[in-house]
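# I'll drop the sequence and a predicted model, then ask my questions.
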Amino acid sequence: MDKKKLTVFPVFHYVEPSDVRYQRESFAKDFAKHENRFQDKIDDVKTWRAALTKVANLSGWHLKDISESEVIKEIIQRINSELDREVPLVSEHLVGMDSRVKELLDLCLAERLDCVRLVGICGMGGIGKTTLAREIYNRIFCKFEASSFIADVREESESRGLVSLQQTILSKFLMGAEKNISDVEEGKKILRKRLCNKKVLIVLDDVSDDKQLKALARKDWFGPGSIIIVTSRDSHLLNTYWDGVIDIYRAKGLNDDEALELFSLKAFKKPHPEENYVDLSINFVNYANGLPLALRVLGSSLFGKTLDVWRSARDKLEAKPNRDIMDVLKLSVDRLDDTQRDLFLDIACFFKEMDNYCIRDTLESLGHYTYDIDVLQGKSLITITSNGALWMHDLLKEMGRDIVRRESLEEPGKRSRLWSYKDVLHVLTSNAGTEVVEGIMLNMPIEAKEHLSAEAFSKMKILRFLKIGYVYPPRDRIGGPIQLPQGLNYLSNELRVIDWHGYPLKSMPTSFQPNKLVELRMRYSDIKQLWKGIMMLNELKLIDLSDSQNLIEIPDLSGAPNLKQLILQRCTRLYNIHASLGDLKRLIRLDLNGCKCLKSLPHKINLEALEFFNLSGCSKLKKFPYIVENMPRLWKLYLSETAIKDLSLLVIHSTGLIELDLRDCKNLSSLPIAICRLMSLKTLNLSGCSKLDELPENLRKLMAWRC
C-alpha cells in the first residue's frame, strides 16, 4: 500500500479487528511461532506485526452476524466505485479555464460541511457549462464517498425517460443492487433510502425542467457535505427549485486572446494562427464573440483549408449562419411559449442594437410582458446590465433572425419581421408586403433617399412596429430617408410603436385609427397637426415630435388620459397647446425646450404626476399657469431663457423640487420668500438673471448651510 500506492480493504473473516490490531488470541499464538522460527529475521516479524496493526485500523468489513453474500455485494460495489474513481483523462484545449475553475471551486469547496448544497452553472448554449462542470468533477470527486456525472439530462430524459436516469445514478452508487425501478416515484424513494447517509457528488448536466431535478436530486436525499452541481440554460429553474444553500455561477465567454487561442488550436493545432491567416482568424473570432462552441466548430471546419476556402467560408457566414452552431443555440428557443418566443424574435430582429431606447418600456408597448423579459433573462437568452440596458449575444441575435428568415426563404414579404435594408426596400418599393408582416425596421445610410408609393403599407394589416430612420441619426435636420410623393393611403390600426425619423407628410392617413398606439416618435417630421378633434387613444403613453419645424399646435389630448411623456423639443413654430394638456394626470415628463413661439400654456394645469418640466428657451413665455393641485413629484424644473416674471404660485405648489434652472430669466426681479421652504432643493441656477438684485435672507442662510 505504501510503496505501490495500492488501495487496501481488509475483510475480517470471523475474527475480531481488535485481535488483529493487538495480535491477541490465535494471532498471539501464531506470532510466537513466527518469532521462534525467524529468529534471524526478527525485524521482518516486527514489520508484519506493524502491518497487521495498520490494516486493522483501515475501513473494511467485519463478518459477524451478516451473510457472506451481502458482504460480497458490498465489496464488489466498493471496489467498482474505487476503480471508477481513478483520475480521468485530462481534457484537451481547456483555454481560459483556470480562472473559471478557481472561481467555481471557491463555491464548491466553501466550508459548509453540515448541509447539502446546489451549485448551478448557468449560461447560454455553447458557452462551456458542461466543460466547466466536467473539469470541476474531475478535480473534486475523490473527496466524496460516491460520485456520478450524468450527462445530457434533457436529451436522455426525453429519449429514455427519468426512470432510466434514476437507474443510472443507482447503478453508479450501488452497483446495480436496485435495477428494477417500476416508476419515477419508486425511484425517488430508493434514491433517498440508499443515499441519505452518503456524502455524494452528483453532476446533472443540461437540465431543462424542474421535473428532472425532482426525480434525480432533492436536498433531503443525501448526507451532509454532499454537493449537487447542475448545468442549465435557465437560472430561474434552480432558484425556484432548491430551498437550501444554493450558489449560481454564470458562465462567461472567452476574452479576445483566449478566443484566438482556442480557435487556433482547432484550426492550426497550435495556440496561434499561421502568419498569412491572422486577419481571417480575427474575422472568425469576432464572429464567434467569445462563444467556445462557435470557435471550436468554425476552427475545426477550417483545419487544413486554403486561404481561398477560408475567405469563402467567411463570406458564407455573412449570408448564411452555420447550422451546427444555430441548432445548438435554437434549443433554448424551442422550449419557450408563444409570447416568450415572439419577445425573443422582436429583440433579436429590432432591439439588440438600439441602445437609445428605454428598452423595457418599448417592449411592453409592443404588448410584451415584463414576466417574459425576466424569463428570457433567466434562460440566458438576454442580459439586463446594471444600468438597465439590454444585451444579447451576437450569435443569439443571428439565430433569432435565422428563425425568421426560414419562415420564407425566397420572399421577404412573407416573413413576420423585416430588418435588412435590402429586404425592407424590396418589400416597400415593390409593394410586396403581406398580412404576416408584424414589424419593420429600416435603418438607412445617412445620404440615402428612397421614394415609396402611396400603397407601400396597404397589405400589412397586422403591422404593430414600424421604425424608419438612419443608421446614425443626424443631429441637424436634413429630411427623412423616405419620401412619399403620392402621399400615404394606409397604416395598420394594429400599430403600437411608430418611430419614423423625418416623416415627410403634413398629417397621418385619414383612415388611420391608432387605438392601440402606445409610442409615437416622429422627430424631424413635417407634421403640421397630429389630428383634429378628439381621438380615443387610451393606450398612448409617449409622443415625441422633437425638431418638427412645421408643427403649429397640439390637438385635444383628452382622449389620451394615460399619456406619460410629451416631448416637443425645438418645435420652433409651435404656438398653441390645447387646454386639455393641463388635465393629463399621469403625465410624468413635459419637455417644451426651445419652443420659442410658445406664448402661453393652458390657463390651468392639474399635473399631479409630473416629475420633469422643461420650458427652457420658450423666450416668449411670460406667465406660468394656475396650478390647481400640488405637484409633489416635480423634481426638475427648467425655466432658463423664458420671460417669466413671477414664481410665487409655482414655488408654493412644487415642494419636492430638487433642481430649479432660472438662467438668463431677464424679467425676473425677485424670488418669493416661499422658495426658502423648498427643503429638497439642491441646485438653483440664477446666472444671467440681470434684474435679480438680491436673494431672500433665509435663502442665503439655507444655501450657505448646505454648502
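It's in.
# can we go C-alpha only for contacts and neighbour counts from here?
Noted.
# what's the helix or strand for residue 311?
helix 307-319 (DSSP states H and E).
# for whichever helix or strand comes after that helix, packing partners?
Per DSSP H and E, the first helix or strand lying C-terminal to helix 307-319 is helix 323-334. The contact analysis (3 or more Cα pairs under 8 Å, 6 or more residues apart in numbering; DSSP states H and E) places helix 323-334 against helix 292-302, helix 394-405.
# before we move on, the earlier item: what comes up buried for the helix holding residue 311?
Of the residues in helix 307-319, 310, 313, 314 count as buried by neighbour count, 16 or more other Cα atoms under 10 Å.
# And for stretch 158-176?
Buried residues in stretch 158-176 (16+ other Cα under 10 Å): 161-175.
# and of these, the nearest to residue 683?
Relative to residue 683, the closest of these is residue 162; by Cα to Cα it sits at 64.3 Å.
# hang on, that closest one packs against residue 214?
No: using Cα atoms under 8 Å, residue 162 is not in contact with residue 214; the gap is 10.0 Å.
# ok, back up a step: any idea which of the helices and strands packed on helix 323-334 gets closest to residue 153?
Across the helices and strands packed on helix 323-334, closest to residue 153 is helix 292-302 (Cα to Cα), at 19.0 Å.
# What lies in contact with the closest one?
Helix 292-302 is contacted by residues 126-128, 253-254, 259, 262-267, 284-285, 288, 309-310, 324-325 when judged by Cα atoms under 8 Å, 6 or more residues apart in numbering.
# ok, now with 6 Å
By Cα atoms under 6 Å, 6 or more residues apart in numbering, the residues outside helix 292-302 that reach it are 126, 127, 263, 266, 267, 288.
# structure B:
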Amino acid sequence: MASSTQKPSSSSSSSSTSIRKYNFDVFLSFRGEDTRNNFTDHLFVNLHRMGINTFRDDQLERGEEIKSELLRTIEKSRISIVVFSKDYARSKWCLDELAKIVECREEMEQIVLPVFYHVDPSDVRKQTGSFREAFSIHERNVDEKKVQRWKDSLTKASNLSGFHVNDGYESKHIEEITNGICKRLNPKLLPIDDDMVGIDSRLEDFKLLLDNHSNDVLVVGIYGTGGIGKTTIAKIVYNEIQCQFNGACFLEDVRERSKNGCQLQLQKQLLRGIVGQEVEFSDTNEGINIIKGRLGSKKVLIVIDDVDQLQQLKSVAGSPNWFCPGSTIIITTRDQRLLVEYGVTISYKATGLHYREALQLFSRHAFEQNDPKEDYVGLSNCMVQYAQGLPLALKVLGSSLRGMTVDEWKCALDKFKKNPMKKINDVLRISFDGLDPSQKEVFLDIACFFKGECKMSC
C-alpha cells in the first residue's frame, strides 16, 4: 500500500490494486441527521441483500477527531459512496471522511461514487448554497489549511460521475445505485468462448424478448439443435443482467448431471448461488420446500441449462409462483415440447449461422484468420455446407483440419461424408435419443427415403 506522502507510479499502483486485500466492498459516507433513517438506511439494506459487504459508521461514537480505525476502514474498502445531502458539509467528521476518501482515490485508485441527494452538484463543487453557510462557520473555527483541504475534496468528489436523487421514487434510485455498484465489483462472470461469430444479432433478438414483459415472473425458453449456441446465448445474457437481481444462479448441463442422480446437488447449488451460503438438507422434497421458502421473497435470475425432462425443472423451479415478481427463469433445451409442457412465457429458437458467418468461424479454427487461404477456398465451402451452420461442427472441423495439406483435406471430406466425426455425431445423437419411439421411426423413414440422393455439390 502506498504511503500518504508519495503517489506511486501507474505501474506500481495497478500492481498493488490487484493484490490488495479488502475488508469491505463499500464504505458509506453520509450525514446521519440528514439521511440515516431514510435514504442511506434503505441503500445499506439493499446493498446487503445483494451480498455487497458494506460498512457504515453510524454506530461509532462521534467526536471532534475522526478515529484512526475508521481511516483504516476507508483504506480497506474497494468503493466509497458519498451521500451529499443539504447539511453534509456542517459535519467536520463527514468532511474528514471525504478528505480521506479522495486521498484513497488518488493514491490507491479506490472507486468513489458521489450521490447528490436533493442537492445541486454545483453547490458541492463551488461551496455555494448550504455548503457556503457551513463553511462560513468552519472558517471561523478551523485551521485554514484543513478548511482548504475540505474544499478541495468537495470539488474533486463533485466532479466525478455519480447519481442524482431528486424527483421520483427513491427505491428506483437505490436500485440504480445498487446495480451500478454490483457491476463495478466485477461479479463472477461465466466464461464465454472468444469465437462468438454471428452472436450479436441473435443476442439482440433474444434480449428484445426479455424487455417486452410485465413485472410478473418471466420464464423464457431457448430451444434448438445441440451445438447451435443455446448455452452461449444464456451465458452472455446471464453475465449482462445478473446484477439487476437480488440473487442469480446458472445451473449448467442439467441433463447430464441428472443422469448421475445429482438433483439434490442442483438444489443445493441453486440455494448456495442465491442465498450465498450452504443450506443442508437430505432429500429433494425437503429441498423443494426450502427453495420455495428461502427464495420466494427474492427477485432472482435462474438459468437451467440443457434440460430434457420435465422433472429436472420441477425439482429446482417447479412453478413460477415459487419466486418473487420480477424474477426471470431461462431454460435451454433441445425439446420445444418440454417448454410448452412447463408453460414458458416466451420461446426463442436458436438458429444456425448464416453462410458468411459460418465460413468466418470455420476459417478462424482452420487457418487462424477470418477467411480461408486461397488454395482452400473450394474445400472450405464444402466443409461449411457439411456443417450446416452448426457452430460446434464448424469449430471441430476447422480445428481437426488445421495444418493439413489440400490432399489431406480432400481425403478428410470423403471420410466425413461416409462417417461423421464422433464428437459431432455424439452431440447430434443426443437429440435423436430424446425422441419418443414413433418420432424415431418417422425420422428414420425420412433418412432412408433420401439415402443415395445427391445432397452436396462438392
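Structure received. Every value quoted in this text rests on a predicted model; they were computed, and no experiment measured them.
# In the contacts of helix 292-302 of structure 1, find the pair that's most separated.
127 and 267 (19.0 Å).
# Mind checking which of the two has more residues around it?
More neighbours surround residue 267 than the other of residue 127 of structure 1 and residue 267, with 25 against 22 (other Cα atoms under 10 Å).
# Map that one onto structure 2.
Here residue 267 of structure 1 is matched to residue 366 in structure 2, going by TM-score structural alignment.
# Show me what the helix or strand containing that match is packed up against.
Assigned by DSSP H and E, residue 366 of structure 2 belongs to helix 355-367. Where contact means 3 or more Cα pairs under 6 Å, 6 or more residues apart in numbering; DSSP states H and E, helix 355-367 of structure 2 is packed against helix 391-401.
# in the helix it packs on, what's buried?
Buried residues in helix 391-401 of structure 2 (16+ other Cα under 10 Å): 391, 392, 393, 394, 395, 396, 397, 398, 399, 401.
# in the superposition, what's the average offset of it relative to structure 1?
Compared with structure 1 after the fit, helix 391-401 of structure 2 shows a mean deviation of 1.0 Å (mean Cα distance after the TM-score superposition for structure 1).
# Skip the chain neighbours and tell me the closest residue to residue 150 of structure 1.
Distances taken as Cα to Cα, 6 or more residues apart in numbering place residue 204 nearest to residue 150 of structure 1, at 5.1 Å, with adjacent residues excluded.
# Roughly how far does that neighbour sit from residue 614 of structure 1?
57 Å (Cα to Cα, to the nearest Å).
# got it, and residue 208 of structure 1?
Distance from residue 208 of structure 1 to residue 614 of structure 1, by Cα to Cα: 50 Å.
# Where in structure 2 does the helix holding residue 311 of structure 1 align, residue-wise?
Aligned using TM-score structural alignment, helix 307-319 of structure 1 spans residues 406-418 in structure 2.
# ok, average deviation of the matching stretch from structure 1?
Mean for stretch 406-418 of structure 2 is 1.1 Å (mean Cα distance after the TM-score superposition for structure 1).
# What ranges does structure 2 have for its strands?
Using DSSP state E, the strands assigned to structure 2 run over residues 24-29, 54-56, 77-84, 111-117, 163-165, 218-223, 247-251, 300-307, 328-333, 346-349.
# between the helix holding residue 311 of structure 1 and helix 394-405, what angle do the directions make?
70 degrees (axes from the mean of the first three to the mean of the last three Cα atoms, to 10 degrees).
# what about residue 440 of structure 1, is that helix, strand or coil?
Assigned by DSSP: H, G, I helix; E, B strand; the rest coil, the conformation of residue 440 of structure 1 is strand.
# ok now do it, which residues does it touch?
418, 419, 466.
# got it, and residue 195 of structure 1?
Residue 195 of structure 1 is in contact with residue 222, counting by Cα under 6 Å, 6+ apart.
# Aligned counterpart of it in structure 2, please.
Aligned against structure 2 by TM-score structural alignment, residue 195 of structure 1 finds its counterpart in residue 295.
# Next one: its match from residue 70 of structure 2, what distance?
35 Å.
# count of residues packed around residue 340 of structure 2?
13.
# Nearest residue to the alignment partner in structure 1 of it in space, ignoring adjacent ones along the chain?
Aligned by TM-score structural alignment, residue 340 of structure 2 pairs with residue 239 of structure 1. Residue nearest to residue 239 of structure 1 in three dimensions, not counting chain neighbours: residue 246, with 7.8 Å by Cα to Cα, 6+ apart.
# Please give me every residue in contact with that neighbour.
With Cα under 6 Å, 6+ apart, residue 246 of structure 1 has these contacts: 117, 118, 119.
# hmm, try it at 8 Å
Contact analysis of residue 246 of structure 1 by Cα under 8 Å, 6+ apart lists 117, 118, 119, 120, 239.
# for residue 21 of structure 1, same thing?
Going by Cα under 8 Å, 6+ apart, residue 21 of structure 1 touches 52, 53, 54, 55, 56, 57.
# and with 6 Å instead?
53, 56.
# Residue 627 of structure 1 now?
604, 605.
# What is the equivalent residue in structure 2 for residue 227 of structure 1?
Match for residue 227 of structure 1 (TM-score structural alignment): residue 328.
# ok, its match touching residue 303?
No: Residue 328 of structure 2 lies out of contact with residue 303 (Cα atoms under 6 Å); the separation is 8.4 Å.
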